[in-house]
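*Asks:* When you get a sec, could you give me coordinates for this:
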Amino acid sequence: MGEGKEPIFRYGETEIQYLKQRDPKLGAIIDQIGPIERTVDDDLFSAIVHHIVGQQISTKAQQTIWRRMREDLGEINAETILAAGTERLQGFGMTFKKVEYIEDCARKAASGELDLEQLPQCSDKEIIDQLVSLKGIGVWTAEMILLFCQRQIVKDFFIKFTKIYKKGARSTVWLLTPRLIDYIFPFSRSLQRYA
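*Replies:* Model prediction:
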């Protein structure tokens, strides 16, 4: 990591103005809160492990496990994972399955079967295909890694994201009304031009 500030997911005035224009109430909240900084992990191996750790647990639990790992192992890479061993990794609070997935990823990275140096030069589809070949990584997780680690806008990701959340949101009518959904989700469609 170094001494500097952690990298953040960048968005600009165009995206902010779109949301503010689309919904004045949301615009007022944006003005009140200001920019949101969402950190990203520039290290692909670390990002994969971090995503596996966070699957199906609360954000707080993920942060606790991740903090323990970083405090004990230092840098999260294939070598430190393999050197730690199964018991030590489980001691951070992970299930046996998650440890199995993480060790599998570490073995593939260490052997060169998963070429983390070459992967960023591949197409989105090639990266996703490589990532889903790892145990514990599905298409959704691979797309999240692309978005928040590689900072690539995955083609058609926002369409899929919109459909999933519209369906989920409409099934919980008390949470989001279709009108609110229609305000929020056109923004995701507008980002497709960057794909």
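
*Asks:* contacts, neighbours, all on C-alpha from now
*Replies:* Noted.

*Asks:* residues in contact with Arg38?
*Replies:* Under the criterion of CA atoms under 8 Å, 6 or more residues apart in numbering, the neighbours of Arg38 are 8-9.

*Asks:* Tell me which residue is most central in this structure.
*Replies:* With distances taken as CA atoms, centre = their mean, Met144 lies nearest the centre of the chain, 3.7 Å away.

*Asks:* which residues does Gln90 contact?
*Replies:* So Gln90 contacts 96, 99 (CA under 8 Å, 6+ apart).

*Asks:* Now do the host helix or strand of Gln130: which elements does it pack against?
*Replies:* Using DSSP states H and E, Gln130 maps to helix 124-132. Applying 3 or more CA pairs under 8 Å, 6 or more residues apart in numbering; DSSP states H and E, one finds that helix 124-132 contacts helix 139-148.

*Asks:* In the helix it packs on, which residues are buried?
*Replies:* By neighbour count on 16 or more other CA atoms under 10 Å, the buried set for helix 139-148 is 141-148.

*Asks:* in the helix or strand following it, what counts as buried?
*Replies:* Next helix or strand after helix 139-148 toward the C-terminus (DSSP H and E): helix 157-171. Using 16+ other CA under 10 Å as the test for burial, helix 157-171 gives 157-159, 162, 166, 169.

*Asks:* To compare with the earlier structure, here is another sequence to fold:
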Amino acid sequence: MHAFQIPLMPPYSFERLFQRLQTHPDPQLEVQAENNLLRRVFRVGSRPVLTSLQFVGSIDQPVLQVGTTSALSAEERDELVRTIRHVFCADLDLLPIYEQMQEEAELAVLVKRFRGLRLMHDSDLFQSMVKTIIGQQINLTFAANLTQRLLALAGDEVVDERGVKFLAFPTAEAVARLAVEDLRPLQFSQRKAEYIIDYARAIVDGTVELERLWAMEDEEVVAHLTALRGIGRWTVECLLMFGMGRPNLLPAADIGLRNGISLVYKLDTKPDEKEIRRMGERWEPWRSIYSLYIWEAVGAVKRKEVWEE
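*Replies:* The predicted structure follows:
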């Protein structure tokens, strides 16, 4: 086992991360909440690498202990570290965001309750877009089930020393080779199957160059990707937030955000997209983080937590 540590920017709440995973299941993860341990496969280059991730330390002195049985070159280890830091939002300084959020009493409650909560980002932009397309207009549990079926159909299998099987997310090349008829028996709708395969083929044929997206402004990414069939603004905003980690996204059309704002601000009716964008003006430049904390208020209610004080 090759092991090394990655320090994380405090505050970092392992407890909140694991609680969020209860309502946001990820079929790639083996979760051992009692040990603060996650196991999953990351791609290093194109190679699937099974990795263990144990959170040690405390909310104010957080450290991630990383282990793998795979032999890695120095370059591969550096790539794995970069991916893990991105996935676990390791370098985000929450303190200036909290200072701004506490200007509103309704949000100050969330800061206190969810202190140290961060997004878990997707490990690559192909995976992020495919998961977002899968999740369109269905609930989180069914989306996780569809993702698991795609993993089983086209992903790479890695077996640990105890014979436990893990699946790496499929590559764009693997998905591009699929036909719609391969996905329909897995309960993918006709359109969802078409959009996923079309997106994979756009990457393989060079119509979309994912690495170029990192140098683009948010609106440039939106314009570039919404040219593809089946990809709208909400889909790209999710990619920007969950795939690229952009801090100032406000997915105002998201029903979960509408529900969360209604809950947090104790509104009699759910705000529409225009009203959410108006409210979000005072949340800049951290609207992604505000959205996360508002979503988490809904998640806490689903988990039957008492989150108000």
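
*Asks:* TM between them?
*Replies:* Here the superposed chains carry a TM-score of 0.74, computed using TM-score structural alignment, normalised by the length of structure 1; 180 aligned residues with a CA RMSD of 3.4 Å.

*Asks:* re the thing from before, give the aligned equivalent of the residue nearest to the centre of structure 1 in structure 2.
*Replies:* Matched to structure 2 by TM-score structural alignment, Met144 of structure 1 sits across from Cys238.

*Asks:* All the strands of structure 1, residue numbers only.
*Replies:* Read by DSSP state E, structure 1 holds no strands at all.

*Asks:* ok, the residue of it positioned farthest from its centre to Gln17 of structure 1 distance?
*Replies:* In structure 1, the residue that sits farthest from the middle, by CA atoms, centre = their mean, is Pro24; the gap is 28.9 Å. From Pro24 of structure 1 across to Gln17 of structure 1, the span is 10 Å (CA to CA, to the nearest Å).

*Asks:* Contacts only, for the residue nearest to Thr51 of structure 2 when sequence neighbours are not counted.
*Replies:* Distances taken as CA to CA, 6 or more residues apart in numbering place Thr68 nearest to Thr51 of structure 2, at 4.8 Å, with adjacent residues excluded. Contact analysis of Thr68 of structure 2 by CA under 8 Å, 6+ apart lists 1-3, 49-52.

*Asks:* can you check Ile8 of structure 1 too?
*Replies:* 37-40.

*Asks:* ok, and the closest non-adjacent residue to Leu249 of structure 2?
*Replies:* Leaving aside its sequence neighbours, Leu249 of structure 2 sits nearest to Ser288 (CA to CA, 6+ apart; 4.8 Å).

*Asks:* residues near that neighbour, how many?
*Replies:* Residues within reach of Ser288 of structure 2, counting by other CA atoms under 10 Å, total 25.

*Asks:* which residues are contacting the helix or strand containing it?
*Replies:* Element membership for Ser288 of structure 2 (DSSP H and E) is helix 287-302. Outside helix 287-302 of structure 2, the residues that touch it by CA under 8 Å, 6+ apart are 20, 23, 97, 101, 110-111, 114, 117-119, 241, 246-250, 256-257, 259-261, 263-264, 280, 283, 306-307.

*Asks:* Buried only: go through these for me.
*Replies:* Here, 16+ other CA under 10 Å leaves 20, 23, 97, 101, 110-111, 114, 117-119, 241, 246-250, 256-257, 259-261, 263-264, 280, 283 buried among those.

*Asks:* burial of Gly243 of structure 2, as a residue count?
*Replies:* Count around Gly243 of structure 2 with other CA under 10 Å applied: 23.

*Asks:* doesn't Met120 make contact with it?
*Replies:* No - Gly243 of structure 2 is beyond contact range of Met120, at 9.2 Å (criterion: CA atoms under 8 Å).

*Asks:* got the contact list for Ile164 of structure 1?
*Replies:* With contacts taken as CA under 8 Å, 6+ apart, Ile164 of structure 1 has no neighbouring residues.

*Asks:* Where in structure 2 does the helix holding Gln130 of structure 1 fall?
*Replies:* Matched against structure 2 by TM-score structural alignment, helix 124-132 of structure 1 falls on residues 218-226.

*Asks:* tell me which residues in that stretch are buried?
*Replies:* 218, 221-222, 225.

*Asks:* which residues touch that stretch?
*Replies:* 208, 213, 231-233, 236-237, 240.

*Asks:* starting at the chain centroid, how far to it?
*Replies:* 19 Å (CA atoms, centre = their mean, to the nearest Å).

*Asks:* ok, now stretch 61-75 of structure 1?
*Replies:* The chain centre lies 17 Å from the centre of stretch 61-75 of structure 1; the measure is CA atoms, centre = their mean.

*Asks:* Which of the residues in it are classified as buried?
*Replies:* For stretch 61-75 of structure 1, the neighbour count (16+ other CA under 10 Å) marks 62, 65-66, 68-69 as buried.

*Asks:* nearest to Leu44 of structure 1, of the residues you listed?
*Replies:* Trp66 (15.3 Å; CA to CA).

*Asks:* Isn't that closest one up against His50?
*Replies:* Yes - counting by CA under 8 Å, His50 is a contact partner of Trp66 of structure 1 at 7.1 Å.

*Asks:* corresponding residues in structure 1 for stretch 173-187 of structure 2?
*Replies:* By TM-score structural alignment, stretch 173-187 of structure 2 lines up with residues 79-93 in structure 1.

*Asks:* Give the buried residues for that stretch.
*Replies:* Using 16+ other CA under 10 Å as the test for burial, stretch 79-93 of structure 1 gives 81-82, 86, 89-90, 92-93.

*Asks:* can you name the two of the residues you listed that are farthest apart?
*Replies:* The span of the buried residues of stretch 79-93 of structure 1, defined through CA to CA, is set by Leu82 and Gly93 at 16.9 Å.
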